[in-house]
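Q: let's see this in three dimensions:
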Amino acid sequence: MPHSRLLAALVACVALGLISVPAPAPAGAAPPDDNKKKQQEIEATVAKGLEYLKKTQAQDGHWEAQGGQYPTSMTALAGMAFLMEGSTLKEGKYSDQVKKAVDWFLAPARQQPNGMLGDVRNPSEQVRYMYGQGFGTMFLASVYGEEEDKEQREKLEKLLKKAVEFICKAQTLKKHRKAEGKEMDIGGWGYVSAAEGNNFDEGSVTITALQGLRAARNAGIPVPKENIDKAVNYLEACTTPDGGIIYNYLGEGALRGQERPPLTAAAICCGFSAGQYKSELPKRWLKYCKAHEETFLAKGRQAHDEYQTYYFGQAMYALGDTKYGAMFPDQKEKDKWLTWSRFKDVYFPQILNNQDKSSGAWEQGQVGPVYVTSINLCLLQLEKDLLPIYQK
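A: Predicted structure coming up:
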């Protein structure tokens, strides 16, 4: 058949659908081989990081920061890294590490009648035990949600109910008058309970406690609605006209110029974990992040604040690559949306490059390698989508 007739026949077959033609790759999309190579690099990095945490777990099941600090928070965060890998109390490559961590929390010597998870005999926890209360509740709730053994579930349920009760009793209670004159109850959390801390509260502990409560509620543990409502009201009261979150509530309107980007990113994450994609408050926080994009998504920047990266990453994962456009339909330039893909493009290369390839740890920051390693492993494993607290 002449070439021209062959070409005409092929065109006709394509038009009739008898022959399919692969769709062209989107402009700027990485070739499949590049994506596969990147994924393999991520998986190798995660494997090294998890092995580091496995090797550094204490015999009794806990982890700690530098100088023996914050064992409750570190054990919870490291435990989350193994849960996100897919291991549980009964199954998976790291089930032994998960079990040892849970047993550490359940040890009779650690049980306290009031539900406190931290150990005030440790100087670092004596003055900041509410961080461990929030992170510990989140970890134990995530374990409980997947646990099928009746006896173990009963132990975890009892501990979680007490832990939730402790968080709720530790919440501050204040009155805030909104600009239009309406008064509302607000309540945050400080480094210690409201009773011990003279009713002091601040944003980072508030968000940690709130995420712990939501993880517990996701797992079926009763959480009073009023405590969550007061916490959301607290974050609203701490939001400036520009949409940023200030450090703590001072009894007056949140003033411009006092915003804390890490707290704002963390607030978005909490809003999204409750499914609040359409409410006004998360939109205000997102607008602040968008207006200060250089703080969050500057390529080539060395992320100096692991806390900000941890929560901003969760928020961007919840957004995915399309929800920002649905929330802000007037913004037509898709390449300027806040998205999970943009977060990955900026942060994943930094995370991969900053790992110590011999030990598998990340050693940046002042808290210590267990903290940074656990946070980076969380971010690198979000796409596995295994735990309800991190799911979209």
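Q: only C-alpha atoms from now on, for both contacts and neighbour counts.
A: Fine.
Q: quick check, Asp185 in a strand?
A: Yes - with DSSP: H, G, I helix; E, B strand; the rest coil as the criterion, Asp185 is part of a strand.
Q: Leu235 is in contact with that one, correct?
A: No - between Asp185 and Leu235 there is no contact under CA atoms under 8 Å: 11.6 Å.
Q: more neighbours: the two, which one.
A: Neighbour count, other CA atoms under 10 Å: between Asp185 and Leu235, Leu235 has more, with 25 against 17.
Q: do a quick rundown of the strands in the stretch 201-350 of the chain.
A: Taking DSSP state E, counting those that start in this stretch as the test, none of the stretch 201-350 of the chain falls into strands.
Q: what's the burial count for the residue nearest to Lys384 when sequence neighbours are not counted?
A: By the measure of CA to CA, 6 or more residues apart in numbering, the closest residue to Lys384 outside its immediate chain neighbours is Met84, 7.2 Å from it. Each residue near Met84 was counted by other CA under 10 Å, and the total is 22.
Q: and for comparison, fold this next one:
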Amino acid sequence: MRTHPARLAVLAPLLLILLPSITAAQDGSAWPFGTTGRVSMNAKDDWNLGIIGAKARDADTEPPPPARGGRRQVARLRPAERGDPGPKRLLIEILHPEGPGKKAGLQLGDVVYGVNKRPFTKGCLDPLAKALVKAESGKGTFVLNVERDGKKIKVTVDVGKGGRDLAKPTRGKGRRYIFDQALAWLAQRQDEDGGFSQTLSSHTGAVVQASLAGLAWLCDGSDLQSGKYQSQIQKAADFVIRYVDKRDTMGGLTNRGGANWNQSNWGYVYAAIFLGELQVRSPTGKVKVQLQSIADAIVKHQEKSGGWAHGPGGPNALDYLELNIVTGLALSGLGSAKVAGIAVDKDCVKRAMKYLAQSGSGDGGVAYADKAGQKGQGNIGRTAVAWLGARNLGLGKSPWGLKMGRYVSGHAGDVLDGHASLQLHVFHAGVAAHASGSGATKKFWAKLQRDLVLARAPDGSLQPRPWHETLSMGTNSDVSFGQVWTPATWAIVLGCDAKAIKGAGLPVWLGKSKPRR
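A: Got it, this is the predicted structure:
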């Protein structure tokens, strides 16, 4: 049996900042996070400049020191109060070795202060994204305004002529192009055993990453019987089945300091979503048996309150238990399993829905948990994944299910109201928006198209970004989760709607599949 010493357990968002940095040889400029070797929690949290192949930090603000342990208090500024314009000047820290930026002569230490002769007077994100879309769908080039060694120069970047379709990157052939690039990137990096080397995990996180990649390839139309990514899906499924039940604690640390570091629920819930979709698409006895076992484990791990924790075993290192991002994922996992013909405990589901309603906000938003200081403040990431699960469990039209549905429809693009992992909220909100309908989908892409454009990289991957919480903490969960997390989740958002990409999509998770018997 193969072990995975380079995979350190997937760290749940709040616990992530507690561990010391994982050893990594640092030269400060290695693509994509400024480190080489193992994933490092102190990797650089830089702004990705789209397919230019460059990453930069705010040139006018010193970054906070990297988090090396202990719990930090984070200033929680709501987007409506602070906006999200990005820096006005970008200090280049990382260059893709084969990217258009490096080929154009962009150098480490350059400060980009504008595009096409216009300075970033109100922030860089919108004008840079618009310039990238215009260039790639048009003549292929644009000009960066750069300061180097005290002098102002112009750097003409050639991103290539991608064609008119890329003028609409979230629709039609443009969307399909970005989706296809992400799938190919994932396939190139899958290990022979079905997992991924660039994973922050030993078992749990490796199962999460394999499940997400599997879901992305399923979107394309491949399954266990046929398709371009048939072999990749088979290997991913085998990997998940092999490792999902392996006991795994954070970083392989068992009861470190007497605390409970069990994170296994994350592996179970994402495995259930993947294998549920797979079993409906191309049923096998092996997958069905494992899916029933996973569903039983999820039910068994439910806390007495009705919610779920990172894993069983009592309060974690921060002395709390439930968190509703896992509760929502548990419902999604159980819902996908039920559609695949798996028996799911009804009382467990009722307790979970009651817990969500008791801890949530009156408008249907799912809050962090039910304790003082945690309840009553809903956000889209938690609500989206809980609502997706409730629908497949036959509770989409229950009073709380309807409230969650209205919340998703009204807040589909409000991902910056999330917590800990921005990409987690982008991921869940994007899938739920496509399940909700065209109104929610439009709201989602109205705010997230820019981020999609800037997330792209010249190698076909998609990269994480900083946001107000990570910039105040000095660490970014989406960076620490490794190179697979962001491309896989963006690919699922792009591919989950079958009509949008003319593929198979994810009809089970989106609530569009009839239950198997």
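Q: any idea how far the residue nearest to Lys384 of structure 1 lies from Gly365 of structure 1?
A: 23 Å (CA to CA, to the nearest Å).
Q: now swap in Tyr70 of structure 1 and tell me
A: Tyr70 of structure 1 is 15 Å from Gly365 of structure 1, where distance means CA to CA.
Q: Gln39 of structure 1 now?
A: Using CA to CA, one gets 26 Å for the distance from Gln39 of structure 1 to Gly365 of structure 1.
Q: what's the answer for Phe166 of structure 1, then?
A: From Phe166 of structure 1 over to Gly365 of structure 1 the distance is 30 Å, taken as CA to CA.
Q: now for the longest helix seen in structure 1, which elements pack on it?
A: Longest among the helix segments of structure 1 by residue count, using DSSP state H, is helix 32-56. Contacts of helix 32-56 of structure 1 with other secondary structure elements, assessed using 3 or more CA pairs under 8 Å, 6 or more residues apart in numbering; DSSP states H and E, are made with helix 71-85, helix 369-380.
Q: of those, flag the one that's most buried.
A: Of the helices and strands packed on helix 32-56 of structure 1, the one with the most neighbours on average (mean count of other CA atoms under 10 Å) is helix 71-85, at a mean of 26.
Q: Asp180 of structure 2 -> structure 1?
A: Using TM-score structural alignment, the equivalent of Asp180 of structure 2 in structure 1 is Ala47.
Q: quick revisit: between Phe166 and Gly365 of structure 1, who's got more neighbours?
A: Phe166 (19 against 13).
Q: and that one, helix, strand or coil?
A: helix.
Q: which residues of the stretch 51-200 of structure 2 fall in strands?
A: For the stretch 51-200 of structure 2, the strands defined by DSSP E, counting those that start in this stretch occupy 54-58, 90-95, 111-115, 118-119, 141-148, 151-158.
Q: need those strands in TSV (columns: distance to Ala440 of structure 2 and mean neighbour count).
A: Conversion of those to TSV gives the following (distance: least, CA to CA, whole Å; neighbours: other CA atoms under 10 Å):
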stretch	distance to Ala440 of structure 2	mean neighbour count
strand 54-58	31	24
strand 90-95	33	25
strand 111-115	32	24
strand 118-119	33	15
strand 141-148	33	20
strand 151-158	35	16
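Q: now for the ones you listed, which one comes closest to Leu454 of structure 2?
A: Relative to Leu454 of structure 2, the nearest member of these by CA to CA is strand 54-58, separated by 10.3 Å.
Q: which part of structure 1 lines up with the closest one?
A: Mapped onto structure 1 with TM-score structural alignment as the criterion, strand 54-58 of structure 2 occupies no residues.
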